[in-house]
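Asks: Got a predicted structure here, sequence first:
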Amino acid sequence: MPKNILIINDIPGAGKVAGNISFPILSAALFEVSILPTLILSKNADYDGGNVVRYSMEQGYEDMLDHWARKQLTFDIYTTGYFADVHQIHEFHKYYLDNHSQGDMRRLYVDPIMGDHGRLYPGFNEGIPQEISKLCQNTYLIMPNVTEACLMTGYEFSESMNEDQLVELAQLLIDQGAENVVLSGIENTEKFGPDQIGFFFYQKDGDCQTIMHRKYHSPFFGTGDIAMSLLIAYHENGLSLKDSLIESGKMLEKCLADTVALERSVQDGIYFEPILLDLALHMRDLQN
């Protein structure tokens, strides 16, 4: 029986980020995919200096959740990305708790999109990290960058953290309730060189791993969406979290290499479509 998954994220009409990445990747991974839009845009929010059309979901977001609750419609897996405001986080968390008993808590993967380089993104306030921290109480895996993890925990931000600091930071997220933590965008030039970037994986038993992949020195948009979607695809089809991160890194490298080969603007997005067939075939092998 195929698993069904709900994506909670924004949808950019012509952009290659957020729901427009997660939906095709998770579909190729043989999930039955649904989506709860948090915001609809004409293109990704970073395009043209942020000069894009935005259509707020406002009441529609809550109405969709209420409709599903009335029909007792639930999902096997949940994955969250961009929330437009604190109210959306609260309403989703309420739906999740109201529709899953303590013995039937479905896996929840959280990408707490809210900031970078030590500060919140424009338009966000301090309520966002506080509300995501509450959501963390029921999270199977959370994948923040270091900024987002610091905003959620109050840990002092630094552009460069050693492993002891990463352990302390990840443990604070475990203390909030997350079962597994993946800190993204980790670099360690002394240990891995300047051309490697990756994940710091930490579990509540204290086990930790650093998993690196090739770094491309361009500001690509959507790498986090790809990484989370691939991680879910591999893990929910049987691989361990560590092996899922390794495979995700390989696939992400291929996506970025294919994109660089096109010699086009990063604003045109990551060319991830060539991996979809290989991903579908790999998932079929894992299921058989």
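Replies: Received the coordinates, thanks. Numbering: from 1, shown residues only.
Asks: CA only for contacts and neighbour counts going forward, please
Replies: Noted.
Asks: how about the helices of the protein, start to end?
Replies: Secondary structure of the chain by DSSP state H: the helices cover 19-28, 59-70, 86-99, 127-135, 146-153, 163-176, 189-192, 223-236, 241-261, 275-287.
Asks: so which of these comes closest to Arg107?
Replies: helix 223-236 (9.6 Å; C-alpha to C-alpha).
Asks: What helices and strands are in contact with the closest one?
Replies: Using 3 or more C-alpha pairs under 8 Å, 6 or more residues apart in numbering; DSSP states H and E, the elements in contact with helix 223-236 are helix 19-28, helix 241-261.
Asks: can you list the residues that contact it?
Replies: 17-18, 21-22, 25-26, 29, 81, 111, 143, 184, 241, 244-245, 247-249, 252, 270, 283 (C-alpha atoms under 8 Å, 6 or more residues apart in numbering).
Asks: Check which residues of that helix are buried.
Replies: 223-236 (16 or more other C-alpha atoms under 10 Å).
Asks: As TSV, the helices of the chain with distance to Asp207 would be great.
Replies: Shown next, in TSV, are the helices of the chain (distance: least, C-alpha to C-alpha, whole Å):
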stretch	distance to Asp207
helix 19-28	28
helix 59-70	37
helix 86-99	28
helix 127-135	22
helix 146-153	18
helix 163-176	10
helix 189-192	19
helix 223-236	18
helix 241-261	11
helix 275-287	25
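Asks: which one of those is the most hemmed in?
Replies: Most buried of the helices of the chain, by mean neighbour count (mean count of other C-alpha atoms under 10 Å): helix 146-153, with a mean of 24.
Asks: how many degrees apart are that helix and helix 163-176 in direction?
Replies: Orientation check (axes from the mean of the first three to the mean of the last three C-alpha atoms, to 10 degrees): helix 146-153 against helix 163-176 gives 50 degrees.
Asks: and the angle for helix 146-153 with helix 127-135?
Replies: Helix 146-153 and helix 127-135 are oriented at 70 degrees to each other (the same axes, to 10 degrees).
Asks: who does helix 146-153 touch, helix- and strand-wise?
Replies: Contacts defined by 3+ C-alpha pairs under 8 Å, 6+ apart place helix 146-153 against strand 115-116, strand 119-120, helix 127-135, helix 163-176, strand 180-186.
Asks: putting a second one here so we can go through both:
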Amino acid sequence: GSFEQLDLVKEFFGLFRSKDNLILVDPVMADNGELYRIFQPEFAAGMRSLCKKADIIVPNLTEAALLLEESYHPGPYTRAYIEKILKKLSKLGPEKIVLTGVFFEEEELGAATYDKRNDSTDYLFTKRIPGSYHGTGDIFASALLSGLLNNFSLNESAQIAVNFTADSIRRTYNAKTDYRFGVNFEQCIPDFLKELKLI
């Protein structure tokens, strides 16, 4: 939430990085084409320097535009556009990118993955659910990391994260609870653990 925190996290990465750990950065700072109100425009530069130290980053398309110092496009997108963004993001330093908020048609929503090592891109979609929901980026990134730490591939982990996030949103939509309180992910945990093959 501040430049001081960015510096502390970068120092932590430097002290604790090893060949056996994984550094994932979710550059939380913006959505829907706008920087969150608590941040100044120059915060994006600080977040860019943090992303350079990550093994994998998980920006949404607004955050990707800010990291790349480009204008934001609201979509729908083309494969060529998404793949250009993914490759540009990989040039910041991380080996793997998972870009959220990707869609080619209005009825779908999902993520795109890019692995720099083998220059591979994949797409993972689900049916779009009406509404806007707080906290879904956190849920997605946490589920993605859970998959990676349980030895699933990047694409498998992203699919697990898409499924868990969509299930959480769907439960919230069907229950008609106040979206401002976040999504009902708790009741989705048993299915999530099954996908991770932990139960």
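Replies: Cool, the structure landed. If you're wondering where the values come from, they're calculated on a predicted model, not measured in any experiment.
Asks: Please convert the helices and strands packed on helix 146-153 of the first structure to JSON lines, extending it with distance to Thr153 of the first structure.
Replies: As requested, these are exported to JSON lines (distance: least, C-alpha to C-alpha, whole Å):
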{"stretch": "strand 115-116", "distance to Thr153 of the first structure": "14"}
{"stretch": "strand 119-120", "distance to Thr153 of the first structure": "13"}
{"stretch": "helix 127-135", "distance to Thr153 of the first structure": "8"}
{"stretch": "helix 163-176", "distance to Thr153 of the first structure": "6"}
{"stretch": "strand 180-186", "distance to Thr153 of the first structure": "13"}
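Asks: Determine which of these approaches Tyr95 of the first structure most closely.
Replies: Taking C-alpha to C-alpha, helix 127-135 is the member of those nearest to Tyr95 of the first structure, at 11.6 Å.
Asks: what separates the spatially most central residue of the first structure from Trp68 of the first structure, distance-wise?
Replies: With distances taken as C-alpha atoms, centre = their mean, Asp111 lies nearest the centre of the first structure, 3.5 Å away. Counting by C-alpha to C-alpha, to the nearest Å, the gap from Asp111 of the first structure to Trp68 of the first structure is 23 Å.
Asks: Tell me which of the helices and strands packed on helix 146-153 of the first structure lies nearest to Tyr61 of the first structure.
Replies: In terms of C-alpha to C-alpha, the element of these nearest to Tyr61 of the first structure is helix 127-135, at 17.2 Å.
Asks: Nearest spatial neighbour of the aligned partner of Leu68 of the second structure in the first structure, chain-adjacent residues omitted?
Replies: Applying TM-score structural alignment, one finds that Leu68 of the second structure aligns to Thr153 in the first structure. Nearest residue to Thr153 of the first structure, sequence neighbours excluded (C-alpha to C-alpha, 6 or more residues apart in numbering): Leu172, at 6.3 Å.
Asks: so how far is the first residue of stretch 32-52 of the second structure from its last?
Replies: Stretch 32-52 of the second structure stretches 24 Å from its first residue to its last (C-alpha to C-alpha).
Asks: Same question for stretch 195-211 of the first structure.
Replies: Start-to-end, stretch 195-211 of the first structure (C-alpha to C-alpha) is 13 Å.
Asks: and for it, what are the contacting residues?
Replies: Here stretch 195-211 of the first structure makes contact (C-alpha under 8 Å, 6+ apart) with 166-167, 170-171, 174, 178-189, 212-216, 242, 245-246, 249.
Asks: and the gap between the match of Leu68 of the second structure and Asp116 of the first structure?
Replies: Taken as C-alpha to C-alpha, the span from Thr153 of the first structure to Asp116 of the first structure is 15 Å.
Asks: Find out how far stretch 134-144 of the second structure is from the centre of the chain, if you would.
Replies: 7 Å (C-alpha atoms, centre = their mean, to the nearest Å).
Asks: Onto which residues of the first structure does it map?
Replies: When the first structure is aligned by TM-score structural alignment, the counterpart of stretch 134-144 of the second structure is residues 221-231.
Asks: In the second structure, what residue corresponds to Arg264 of the first structure?
Replies: Under TM-score structural alignment, Arg264 of the first structure pairs with Thr177 in the second structure.
Asks: re the thing from before, assess the claim that the residue nearest to the centre of the first structure and Pro144 are in contact.
Replies: Yes - in this structure, Asp111 of the first structure is within contact of Pro144 by C-alpha atoms under 8 Å, at 5.8 Å.
Asks: picking up where we left off before, could you count how many residues lie near the match of Arg264 of the first structure?
Replies: Residues within reach of Thr177 of the second structure, counting by other C-alpha atoms under 10 Å, total 13.
Asks: What of Arg17 of the second structure?
Replies: Arg17 of the second structure has 13 neighbouring residues, counting by other C-alpha under 10 Å.
Asks: again with Glu159 of the first structure
Replies: For Glu159 of the first structure, the neighbour count with other C-alpha under 10 Å is 11.
Asks: who's in contact with it?
Replies: Glu159 of the first structure makes contacts with His117, Gly118, as judged by C-alpha under 8 Å, 6+ apart.
Asks: Please repeat the previous calculation with a cut-off of 10 Å.
Replies: Residues counted as contacts of Glu159 of the first structure (C-alpha atoms under 10 Å, 6 or more residues apart in numbering) are Asp116, His117, Gly118, Val146, Thr147, Ile186, Glu187.
Asks: No more questions from me, cheers.
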